[in-house]
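S.K.: 3D model of this:
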Amino acid sequence: MENINFEFARKKNGSCEFEDFLDSLPNPDRDKLLALILKIEEVGIITASKMEWVKKLTDNVFEVRSKRASNIQRAFYFHVVNNRYIITHGLTKKTQKTPAEDIKHAKQILDAYLKGELLNE
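M.R.: As a prediction, the model looks like this:
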């Protein structure tokens, strides 16, 4: 079993879009999404993919798929190296299709990361 680690993308000023998104969610939705992220860290990406907890959106952008009742949350992430993954931001889904702007935004955060514009641990 692969042990993986999710981190949140953080700008040099300390702000974090994903934490802001979590703060905007009702507690049950936030708790479900965070519990799912921890579960994925435990079981690994391959198992999570089989369980449809994660989905590949582009070559290097993926999503964590959380649902509680009719509330659907997505957390976008990319793979860095080895078992390290960075969550860029999240959204509450209102349509069937993942908005192209959100995939584009995740790619922009990935580019900023690759250019060293984010805080790195």
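S.K.: switch to C-alpha atoms for all contacts and neighbour counts from now on
M.R.: Noted.
S.K.: how about the helices of the chain, start to end?
M.R.: For the chain, the helices defined by DSSP state H cover 17-24, 27-43, 45-50, 100-114.
S.K.: Any chance of CSV for the ones you listed, columns distance to residue 93 and mean neighbour count?
M.R.: Shown next, in CSV, are these (distance: least, Cα to Cα, whole Å; neighbours: other Cα atoms under 10 Å):
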stretch, distance to residue 93, mean neighbour count
helix 17-24, 12, 15
helix 27-43, 12, 16
helix 45-50, 19, 15
helix 100-114, 11, 16
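S.K.: this one next, for a side-by-side:
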Amino acid sequence: MQKFEVIFYETADGKKPVKEFLDKLSVKMKAKTIRTIVMLQNNGPALREPCSKPLGDGIFELRAKVATNITRVLYFFFIGRKVVLTNGFIKKTQETPVTEIELAKRYRAEYLGRKGNKRD
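M.R.: Take a look at the predicted model:
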């Protein structure tokens, strides 16, 4: 089965929010989160809970847990077996913060605006 291409969303000024988020994590938490990203790369939309969960409107969350720390990386699917990772955070509440979901939607809109109808 062909893998999905994982893309780190890049802001207009060249920042990659998920990459920056991963760099701030502990070694153990970073390793676990990267393993979960690899699972997403291998399984795409077939990856389900507890690793991945749809949040609505085409936004999904990738979940990784080490002890009591829980990371979330939000993402969406794009044309041609692509997964775009938009933003990441440490989850501290039961619900995923609306501000994080809205940020993922804004990043998706910016990404789609830059890509237009291009497939790359």
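S.K.: Work out the TM-score between the chains.
M.R.: TM-score for the superposed chains, counting by TM-score structural alignment, normalised by the length of structure 2: 0.88, backed by 117 aligned residues with a Cα RMSD of 1.8 Å.
S.K.: re earlier: select, out of the helices of structure 1, the one closest to residue 74 of structure 1.
M.R.: helix 27-43 (8.4 Å; Cα to Cα).
S.K.: The closest one vs structure 2 - mean distance after superposition?
M.R.: The superposed helix 27-43 of structure 1 is, by mean Cα distance after the TM-score superposition for structure 1, a mean 1.1 Å from where its aligned residues fall in structure 2.
S.K.: Can you check what angle separates that helix from helix 17-24?
M.R.: 140 degrees (axes from the mean of the first three to the mean of the last three Cα atoms, to 10 degrees).
S.K.: now what about helix 27-43 of structure 1, what contacts it?
M.R.: 1-6, 22-23, 47-48, 53, 64, 66-68, 71, 73 (Cα atoms under 8 Å, 6 or more residues apart in numbering).
S.K.: 10 Å instead?
M.R.: 1-6, 21-25, 44, 46-49, 51, 53-54, 64-69, 71-75, 83-85, 87, 92 (Cα atoms under 10 Å, 6 or more residues apart in numbering).
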